[in-house]
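Student: Take a look and give me a structure for this.
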Amino acid sequence: MSDDSADARRAVQIMGVVNATPDSFSDGGVYLDAQAAVAHGLKLASDGADILDIGGESTRPGAEEVPLELELARTIPVIEGLRKKGCEAAISIDTRKPDVARAAVSAGASIWNDVTALSFAPDSLDTAMSLPCDIVLMHAQGDPKTMQRDPHYDDVVEEVYAYLARRIEACVKAGVSEERLIVDPGIGFGKTLNHNLNLMAHLDRFCALGRPVLLGASRKRFIAALDREGPAKDRLGGSLAAVLSGFSRGASIFRVHDVAETRQALSVFSAIETVR
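Tutor: Below is the predicted model:
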């Protein structure tokens, strides 16, 4: 088997987005009710999602921090509801807060997706060490409220790479097994259009960290900047282009809103590459 064929056959996972929030950039308020969020998660799982990423605090540009009790009230009933319905997809909790991560894992989550790479709270690393779950370490410059005001890098690819390498090192030092870690360069989190394009063009650089690479580019603002203005739900074409580009550069987990379309695009693209 050629190297290209082996790469095309590598295992990939689709992470479906379930936003139990009133203000997420793409579907804020649509799944705020727990029953609606559970139903949406079950639909994504039936469409082919391997992972469901449950979030109760928007991290869109300009978003405010959500109080702990409110974030718990938005997310834990959704996780519990999915498990009671027999959902077999892995569940990820999208949170910065260790207390939310602990409650989510207790309710049935097996992944902690942290946009701050375990740097938000003093006990984030210790909590990660104590929990039986995988961890997504994402890069962000600044916090959601301020991150898009004036992001600057001398070399965005190498600076994001170095940051993620340091966070892996910090995790290992804290007792978190490296095998539990996933890395995410954080498309749209403190980045301009050119920063985002550079990261996606050099996504293979992050494979050198030796951990699975997650790409979360679905429906993001850079797509409209390259095409035309319009609602986030109309960015499917750009979202699929980003997924296929990421797949060709070694990413193996794709956080998306449009699960069925992403599954189909990856299936066709990987079949063509395997034959080639």
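Student: Going by C-alpha atoms from here, please, whenever you check contacts or count neighbours.
Tutor: Fine.
Student: tell me the contacts of G48?
Tutor: 14, 259-260, 263 (Cα atoms under 8 Å, 6 or more residues apart in numbering).
Student: change it to 6 Å
Tutor: By Cα atoms under 6 Å, 6 or more residues apart in numbering, G48 lies in contact with nothing.
Student: and the gap between it and R102?
Tutor: Separation of G48 from R102 (Cα to Cα, to the nearest Å): 27 Å.
Student: did I read that right, I223 in a helix?
Tutor: Yes. With DSSP: H, G, I helix; E, B strand; the rest coil as the criterion, I223 is located in a helix.
Student: before we go on, could you also do this sequence so I can check it against the first one:
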Amino acid sequence: MDRFGRARAAADAFLAKIGTKPLVMGILNVTPDSFSDGGKFVLPESALAQARAMAQAGADVIDLGAESTRPGFTPISEEEEWARLEPVLAPLLEETALPLSIDTTKAAVARRAAVLGAAVVNDVSGLRGDPAMAELVAESGAAVVVMHHREKIDSTIDIVADMIAFFENSLARAQKAGVERRKILLDPGVGFGKTLAQNLGALAATGLLREKFALPVLIGVSRKSFLGALTGAPAEGRLAATLSANLAAFSRGADVFRVHDVAEHVAALKVWSEIDRA
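Tutor: Next up, the predicted model:
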């Protein structure tokens, strides 16, 4: 029996929806220290209730993360990460038809999730963190989000050129490992090692990235600090700014939007799409 059969089927179903409409990925952090919602969904019952609420609100996929990636985060072990994930992932896979994504940089965690049936591996290291990640993605048949990630901010660099070089390297790693190109999504990595100007430039380059690599683009800007720098709003007050940034990216060809506020994005993207179609 193919132990990754469920993950492969779910990945194919998710990928088939890309391009048919803008897809909304609901964020579910089962962490005590994420920058916006840390601690809210640590208990499995709370996390499951939030997942059900996002599904009801129209989410197309739910992204589960058990290790914070905020600036200055404290790394955790594979076992601790899985201990947070499994009590939520296992029952969710049994009760929902929505594809589930795992936000992790650890191949061993991604493997466990794919065995259960997770459809997507969301790797903020861009396949550069764990040397076994690309091979695991290829073996499992899961879809993978490859994110541009700089360890340190350098205001002197051309961020678009840096992203292109980064993605070329990551895609070469994926190809060498046997990852199907059709299963890859790119994420500009807004908020990861970039100045305010570079974050804006990364978003503005959405169309360029899509055209150059002929791959779907996922945008993750929800409630991030660069929006606070622009508006002065705290994390919980950045919905309007998040909607604006995501609609700007959608107008440039972005395909998937990773957000905390699912219902608002489903509505905004639907209205934009209908106006554009008219």
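Student: can you tell me which residue in the second structure aligns to T75 of the first structure?
Tutor: Alignment note (TM-score structural alignment): T75 of the first structure maps to L85 of the second structure.
Student: Now for the first structure: which strand has the highest residue count?
Tutor: Taking DSSP state E as the criterion, the first structure has its longest strand at strand 13-19.
Student: quick one: that strand aligns where in the second structure?
Tutor: The aligned range for strand 13-19 of the first structure is 23-29, by TM-score structural alignment.
Student: mean deviation (superposed) between the matching stretch and the first structure, please.
Tutor: Stretch 23-29 of the second structure: mean distance to aligned residues in the first structure after superposition is 0.4 Å, counting by mean Cα distance after the TM-score superposition for the first structure.
Student: And the contacts of that stretch?
Tutor: Counting by Cα under 6 Å, 6+ apart, 59-65, 256-260 sit against stretch 23-29 of the second structure.
Student: do stretch 208-217 of the first structure as well
Tutor: Residues contacting stretch 208-217 of the first structure (Cα under 6 Å, 6+ apart): 182-184, 251-255.
Student: Please apply the same query to stretch 53-69 of the first structure.
Tutor: 16-21, 24, 71, 74-75, 92-94, 144-145.
Student: How far away from the center of its chain is it?
Tutor: 14 Å (Cα atoms, centre = their mean, to the nearest Å).
Student: Buried residues in it, which are they?
Tutor: Within stretch 53-69 of the first structure, the residues that count as buried by 16 or more other Cα atoms under 10 Å are 53-61, 63.
Student: Neighbours of H202 of the first structure, how many?
Tutor: Neighbourhood size, H202 of the first structure [other Cα atoms under 10 Å]: 15.
Student: Repeat that for the one 4 residues further on.
Tutor: F206 of the first structure is surrounded by 26 other residues when neighbours are defined as other Cα under 10 Å.
Student: That one - that's part of a strand, no?
Tutor: No. Counting by three-state DSSP, F206 of the first structure is not part of a strand but helix.
Student: In the second structure, what residue corresponds to it?
Tutor: Under the alignment (TM-score structural alignment), F206 of the first structure maps onto L209.
Student: Also M138 of the first structure?
Tutor: M138 of the first structure maps onto M147 in the second structure, by TM-score structural alignment.
Student: gap between its match and R70 of the second structure?
Tutor: Distance of M147 of the second structure to R70 of the second structure, computed by Cα to Cα: 14 Å.
Student: Just give me the neighbour total for the closest residue to H148 of the second structure other than its chain neighbours.
Tutor: Computed as Cα to Cα, 6 or more residues apart in numbering, the closest residue to H148 of the second structure that is not its neighbour in sequence is G189, at 4.8 Å. Using other Cα under 10 Å, G189 of the second structure has 24 neighbouring residues.
Student: Check the secondary structure at the aligned residue in the first structure for G189 of the second structure for me.
Tutor: Using TM-score structural alignment, the equivalent of G189 of the second structure in the first structure is G186. Under three-state DSSP, the three-state class of G186 of the first structure is coil.
Student: so G186 of the first structure touches H139, yeah?
Tutor: Yes. Using Cα atoms under 6 Å, G186 of the first structure is in contact with H139, at 5.0 Å.
Student: M147 of the second structure touches V190, doesn't it?
Tutor: No. With contact defined as Cα under 6 Å, M147 of the second structure does not reach V190; the gap is 9.1 Å.
Student: So for the two, which residue has more residues nearby?
Tutor: Neighbour comparison, M147 of the second structure and V190: the larger count goes to M147, with 28 against 25 (by other Cα under 10 Å).
Student: Tell me which residues touch that one, please.
Tutor: By Cα under 6 Å, 6+ apart, M147 of the second structure lies in contact with 124, 126, 186-189.
Student: Please pull up the equivalent of A49 of the second structure in the first structure.
Tutor: By TM-score structural alignment, A49 of the second structure lines up with A39.
Student: what's the burial count for its match?
Tutor: Residues near A39 of the first structure, counting by other Cα under 10 Å, number 17.
Student: neighbours around the aligned residue in the second structure for I111 of the first structure, how many?
Tutor: If you follow I111 of the first structure across to the second structure using TM-score structural alignment, you land on V120. Other residues within reach of V120 of the second structure, judged by other Cα under 10 Å, total 34.
Student: Also G86 of the first structure?
Tutor: Counted with other Cα under 10 Å, the neighbours of G86 of the first structure add up to 9.
Student: and it, helix, strand or coil?
Tutor: The assignment at G86 of the first structure comes out as coil when based on three-state DSSP.
Student: Just give the nearest non-adjacent residue to the match of T75 of the first structure, would you?
Tutor: L85 of the second structure's closest residue in space is A66 (Cα to Cα, 6+ apart), at 6.0 Å.
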